[in-house]
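K.L.:
Quick one, what's the 3D model for this:
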Amino acid sequence: MDALIRLSRWIDALNEKVGQATIWLILAVTLISAINATVRKAFDVSSNAFLEIQWYLFSAVFLLGAGYALLKNAHVRIDVLVSRFSSRVHAWIDILGTLFFLLPISVMVIWLSWGVFMTAYTSGEISPSAGGLILWPARLLVPVGFTLLALQGISELIKRVAFLTGRLKLDAADEASAEELLAEDIRRMQEAKGGARHD
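P.N.:
Sure thing, here's the model as predicted:
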């Protein structure tokens, strides 16, 4: 189990680095979009390449950040239904969801998208738009993004099993979603205000 926990930490570190790097792509998309709009309005000059690079970068943010979002427990969940259950029940729900939904779907998408990427790469496929970009980098984002997501799913699976066997204590961020943590902070603030009024 210790080797699996080390693997989990390595995967977490990988997705942390990729996620932190991916955040900068949002700035790049914003700058390109602003420059494109300014040049189009001021000089009546436009390029499909500027539009397509924005789409590529947005896709990169979404796909490369998926594993990071899972690491940070930021994916959409069913917390409304399971928020009353114990941490052990939450761990089992995460395990079953990972085994029967996340990993099978990720593997299927990786498998199906790899052939699409290889076809685009070997053929040198270019966007049909005038002045469009080559397509294989965008096609590569799909299998790479889902590989990072699947790896993070494996890491989360290891952490949940280690938690259930008493080998690992989950952080508050692993047990609660951002919405739950915010609701807890609001509840504490309201209790503090109520206590201050009684003083």
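
K.L.:
C-alpha from now on. contacts and neighbour counts both.
P.N.:
Fine.

K.L.:
center of this structure - which residue?
P.N.:
Ala66 (1.7 Å; Cα atoms, centre = their mean).

K.L.:
does that residue really touch Leu149, like I thought?
P.N.:
Yes. Shown here, Ala66 and Leu149 form a contact pair, counting by Cα atoms under 8 Å, at 5.8 Å.

K.L.:
burial count for Leu25?
P.N.:
Residue neighbour count, defined by other Cα atoms under 10 Å, stands at 16 for Leu25.

K.L.:
how near is the residue nearest to the centre of the chain to Asn36?
P.N.:
Ala66 is 27 Å from Asn36, where distance means Cα to Cα, to the nearest Å.

K.L.:
With Leu103 instead?
P.N.:
Counting by Cα to Cα, the separation of Leu103 from Asn36 is 39 Å.

K.L.:
Could you also give me the structure for this second sequence? I'd like to compare it with the first:
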Amino acid sequence: MPRSIIIFVRLVDRLNYGVGRFAMYLLFVLMGILLWSTISKAGGAPSLWTLEMAQFTMVGYYILGGPYSMQMGSQVRMDLAYARWSDRKRAWWDAFTVLALIFYLGVMLWGAVDSSIYSLTYNERSPTAWRPYLWPVKLVFCLGFFLMILQSLAFLFRDIATIRGETI
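P.N.:
The predicted model follows:
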């Protein structure tokens, strides 16, 4: 494989590993928000912002953790025949399926970018009492989908290397 592709794959892996490790700590932020919500409700003065902030934090946790989950291979797979195949046959199948994944993620990224542009242009706000701006969470979607596309491309390059009898 060309050196530039090897550098790309290693850089994407390092980037998604770091973002994924950061995203794991968002679970603690979420717990803090929910704890504050519980305390404020028990104190008789419920906070308006806690429910939506918990939802936004969960979006970041889920979307930014997605590429890391892909990288670690912790997604659910159904491998009735896959486990018995050779590495090369698995690489052919993975290269085919990752192309479908890249197409799907591309459509999702397109929708996220379009929605983010709308949100930024019109200062879109949530219709709740707290009324936060929605563009920050929409940008998180854009970033997450972009990182997933990069991780999918890294998988594709690894599969091509395996088909060629090389490793990255």
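
K.L.:
TM-score them against each other, please.
P.N.:
Overlay of the two chains. TM-score (TM-score structural alignment, normalised by the length of structure 2): 0.94; 167 aligned residues with a Cα RMSD of 1.3 Å.

K.L.:
hang on, the earlier thing: residues in contact with the residue nearest to the centre of structure 1?
P.N.:
For Ala66 of structure 1, the contacting residues are 145-146, 148-149, by Cα atoms under 8 Å, 6 or more residues apart in numbering.

K.L.:
got it, and Asn48 of structure 1?
P.N.:
129-132.

K.L.:
now, which of those sits nearest Ala162 of structure 1?
P.N.:
Nearest to Ala162 of structure 1, judged by Cα to Cα, of the contacts of Asn48 of structure 1 is Gly132 at 48.8 Å.

K.L.:
Mind naming the longest helix for structure 1?
P.N.:
The residue-count maximum for a helix in structure 1 (DSSP state H) belongs to helix 2-43.

K.L.:
Can you name the next helix or strand after that one?
P.N.:
helix 48-64 (DSSP states H and E).

K.L.:
mean per-residue distance, that next one to structure 2?
P.N.:
Mean deviation of helix 48-64 of structure 1 from its aligned counterpart in structure 2 after superposition (mean Cα distance after the TM-score superposition for structure 1): 0.8 Å.

K.L.:
Tell me how far that helix lies from the chain's centre.
P.N.:
Relative to its parent chain, helix 48-64 of structure 1 has a centroid offset of 16 Å by Cα atoms, centre = their mean, to the nearest Å.

K.L.:
circling back: so which of the contacts of Asn48 of structure 1 persist in structure 2?
P.N.:
Contacts conserved in structure 2 for the contacts of Asn48 of structure 1, counting by both residues aligned by TM-score structural alignment, their matches' Cα atoms under 8 Å: 130-131.

K.L.:
Pick the one among the contacts of Asn48 of structure 1 closest to Lys193 of structure 1.
P.N.:
Of all the contacts of Asn48 of structure 1, the one with the least separation from Lys193 of structure 1 (Cα to Cα) is Gly132, at 57.9 Å.

K.L.:
Now do the contacts for the nearest residue to the closest one once chain neighbours are set aside.
P.N.:
Closest residue to Gly132 of structure 1 apart from its sequence neighbours, by Cα to Cα, 6 or more residues apart in numbering: Ala49 at 5.0 Å. If you count contacts by Cα under 8 Å, 6+ apart, Ala49 of structure 1 has them with 131-133.

K.L.:
Could you check how far the counterpart of Ala49 of structure 1 in structure 2 is from Ala129 of structure 2?
P.N.:
Aligned by TM-score structural alignment, Ala49 of structure 1 pairs with Trp49 of structure 2. Distance, Trp49 of structure 2 to Ala129 of structure 2, using Cα to Cα: 8 Å.

K.L.:
Equivalent analysis for Arg77 of structure 2, please.
P.N.:
The separation that Arg77 of structure 2 has from Ala129 of structure 2, given Cα to Cα, amounts to 42 Å.

K.L.:
hmm, what's the outermost residue in structure 2?
P.N.:
Gly44 (37.2 Å).

K.L.:
Phe141 of structure 2 sits in which helix or strand?
P.N.:
Phe141 of structure 2 belongs to helix 135-163 when elements are defined using DSSP H and E.

K.L.:
once aligned to structure 1, how far is that helix on average?
P.N.:
Compared with structure 1 after the fit, helix 135-163 of structure 2 shows a mean deviation of 0.9 Å (mean Cα distance after the TM-score superposition for structure 1).

K.L.:
Now do that helix: which elements does it pack against?
P.N.:
Counting contacts by 3 or more Cα pairs under 8 Å, 6 or more residues apart in numbering; DSSP states H and E, helix 135-163 of structure 2 is packed against helix 3-42, helix 50-72, helix 87-121.

K.L.:
in the last one, what's buried?
P.N.:
What that stands for is helix 87-121 of structure 2. 88, 90-91, 94-95, 98, 101-102, 105-106, 108-109, 112-113, 115-117, 119-120 (16 or more other Cα atoms under 10 Å).

K.L.:
swap in the longest one?
P.N.:
By 16+ other Cα under 10 Å, the buried positions in helix 3-42 of structure 2 come out as 6, 9, 12-13, 15-17, 19-20, 23-24, 26-27, 29-30, 33-34, 37.
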